[in-house]
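Trainee: Here is a sequence together with a model predicted from it:
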Amino acid sequence: MASCSIPANKAKHESTTTNPNWLELPKDITSNILQKLCPVEILISARNVCPYWWNICKDPLMWRTIRMTDIHMLRYNSSNLSNICRYAVDKSCGGLEHIYIKFFGNDDLLQYVADRASKLRRLGIEECHRLLSNKGLIKAVKKFPLLEELHISKCHLLDKVSFDIIGQCCPLLKSLSLFGYFKCDRQAFEIAEWMPRLRHLKILNNNNLTNDGLFALLNGCTLLESLDLRGCFYLELTESIKQRCNMQINDFLLPLDSMDEDYYTFSDPDLLLTRLRWRSNIEN
């Protein structure tokens, strides 16, 4: 009976081809792979794998973007996450361009970033609740003259944000994304007056924005290319208003347009009731 054994030299060849040496990857590819990780993962574990990865993680270019939004970060307390974030900011050596903080942001941390990241172009803050104040945000953005994108989501400070001051301090702002309530149309008026260069505007799940605020935005932000009003069920969008929006803006999303699960939540019964009424009025 013929033998089915694999020659030793062939087995050795297959073994070497199926187990590549990660240390032989070019530096730029390894750097790109490591940048896919959360800063917590990089600083706690990845950089400790070997001296080669350690040296790559020391490069300030690795830290131009700091995105700390992973739900798994919650295994660490806010103080530890804040310290890790500060360390990552220091590693950027002043070259930080984009930072997105979720869950643990506070006034002191944002000021720490502001003092060390004058080149910041994109800032994202999500679910920081009472740890971050309007005063803290305004104090920080005064040191971000190059800021082009601002995202504020599910934060209690949203109904107090002074968009007039942000507009004056950040004249290059092109993209503004807001998830949550305004107190009234006042903030829409501020955006319209002080942010005329906006190209992209998202106002999501806002139950206080009215037609007056929308008209102010359309009249003041004439360069808008996209306008997202999903979840803004207090608006009364007639056919003429929708026609104007579609003529003025390339990408226009209505209150009832579909939204990702992470955004489209109706934990607020008043918001759910308003949505049902809004749908009923449209269908009738």
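Mentor: Nice, I can see it.
Trainee: can we go C-alpha only for contacts and neighbour counts from here?
Mentor: Noted.
Trainee: buried ones in stretch 16-30?
Mentor: residue 30 (16 or more other CA atoms under 10 Å).
Trainee: what does stretch 134-148 give?
Mentor: By neighbour count on 16+ other CA under 10 Å, the buried set for stretch 134-148 is 134, 136-148.
Trainee: next up, a second structure to put side by side with the first:
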Amino acid sequence: MSTGREIPAAAAAATAAASSSPPWIELPADVTANILQRIGAEEMMSSAQKVCTTWWKVCKDPALYRVIDFSSTKQIDFEAIYSASCRRAVDRIQGQLTDFTIQYFGSDNLMEYIADRSPNLKRLKLGTCFMISGTCAARIVAKLGQLQELHLTIRTAVSSAELRAIGNVCPTLKSFSCNGFK
């Protein structure tokens, strides 16, 4: 049995809940940044920055994008979207990118774009990126003077001349792997 007093109390509680801000908005900015950094650049670019104004502001911090990992299997179906998102992430970091991984998408043009804007890149991993040529890999490595790790996985053939070129232009390389179908 309902009394007249319960309805106003419930309405007041609903109004209070609607007017209060979500608890994550009250977190300190460094804690929010730590949480967002754990979900990675892909999720920050595609969804986290759309949650609220606070998260949007935190997601604009270039420090959150020093490591970019776009290796989700869903990217294979959305090459254009992920290439554009990848470019935005690289632009956002303002030259401070140190670790970059992509998988299932990419092109020579995208890699040139990244290499031109990432002078501090130390680790590069290209996984199942069939549209990135061995010639391009050798050419971009020459632009990445601080590169220490290069991993090319499940690739079409990279010629021995391209492998030699990579070795010759990258004196700081400490770790290199290349495997493929052939």
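Mentor: Cool, got the structure. Small disclaimer: the values here were computed from a predicted structure and weren't measured.
Trainee: Work out the TM-score between the chains.
Mentor: For this chain pair, the superposition-based TM-score is 0.81 by TM-score structural alignment, normalised by the length of structure 2; 162 aligned residues with a CA RMSD of 2.0 Å.
Trainee: closest to residue 125 of structure 1 among the buried residues of stretch 134-148 of structure 1?
Mentor: When the buried residues of stretch 134-148 of structure 1 are compared for distance to residue 125 of structure 1 (CA to CA), residue 137 wins out at 9.9 Å.
Trainee: how about that closest one, what does it touch?
Mentor: With contacts defined as CA atoms under 8 Å, 6 or more residues apart in numbering, residue 137 of structure 1 is in contact with 107, 110.
Trainee: Show me how far stretch 86-102 of structure 1 is from its chain's centre.
Mentor: 14 Å (CA atoms, centre = their mean, to the nearest Å).
Trainee: er, stretch 171-182 of structure 2 I mean
Mentor: Relative to its chain's centre, stretch 171-182 of structure 2 lies at 22 Å (CA atoms, centre = their mean).
Trainee: and if you look at stretch 112-120 of structure 1?
Mentor: Its chain's average C-alpha position is 17 Å from that of stretch 112-120 of structure 1, according to CA atoms, centre = their mean.
Trainee: Name the surrounding residues that touch it.
Mentor: Contacts of stretch 112-120 of structure 1 (CA under 8 Å, 6+ apart): 86, 89-90, 93-99, 140-141, 143-147.
Trainee: Can you give me the end-to-end span of that stretch?
Mentor: Using CA to CA, to the nearest Å, one end of stretch 112-120 of structure 1 lies 13 Å from the other.
Trainee: Residue 59 of structure 2 corresponds to which position in structure 1?
Mentor: Taking TM-score structural alignment, residue 59 of structure 2 has residue 57 as its aligned residue in structure 1.
Trainee: nope, residue 41 of structure 2 is what I was after
Mentor: In structure 1, residue 41 of structure 2 lands on residue 39 (TM-score structural alignment).
Trainee: contacting residues for that match?
Mentor: Going by CA under 8 Å, 6+ apart, residue 39 of structure 1 touches 66-68, 84-85, 88.
Trainee: That one and residue 87 of structure 1, how far apart?
Mentor: Taking CA to CA, one finds residue 39 of structure 1 at 10 Å from residue 87 of structure 1.
Trainee: distance between stretch 101-121 of structure 2 and the chain's centre?
Mentor: Relative to the chain's own centre, stretch 101-121 of structure 2 is displaced by 11 Å; criterion: CA atoms, centre = their mean.
Trainee: Next: stretch 52-59 of structure 1.
Mentor: 26 Å.
Trainee: Run through who's touching it.
Mentor: Stretch 52-59 of structure 1 has contacts (CA under 8 Å, 6+ apart) with 23, 27, 31, 42, 46-48, 62, 91-92.
Trainee: which of the residues in that stretch are buried?
Mentor: Neighbour counts over stretch 52-59 of structure 1 (16+ other CA under 10 Å) mark 53, 56-57 as buried.
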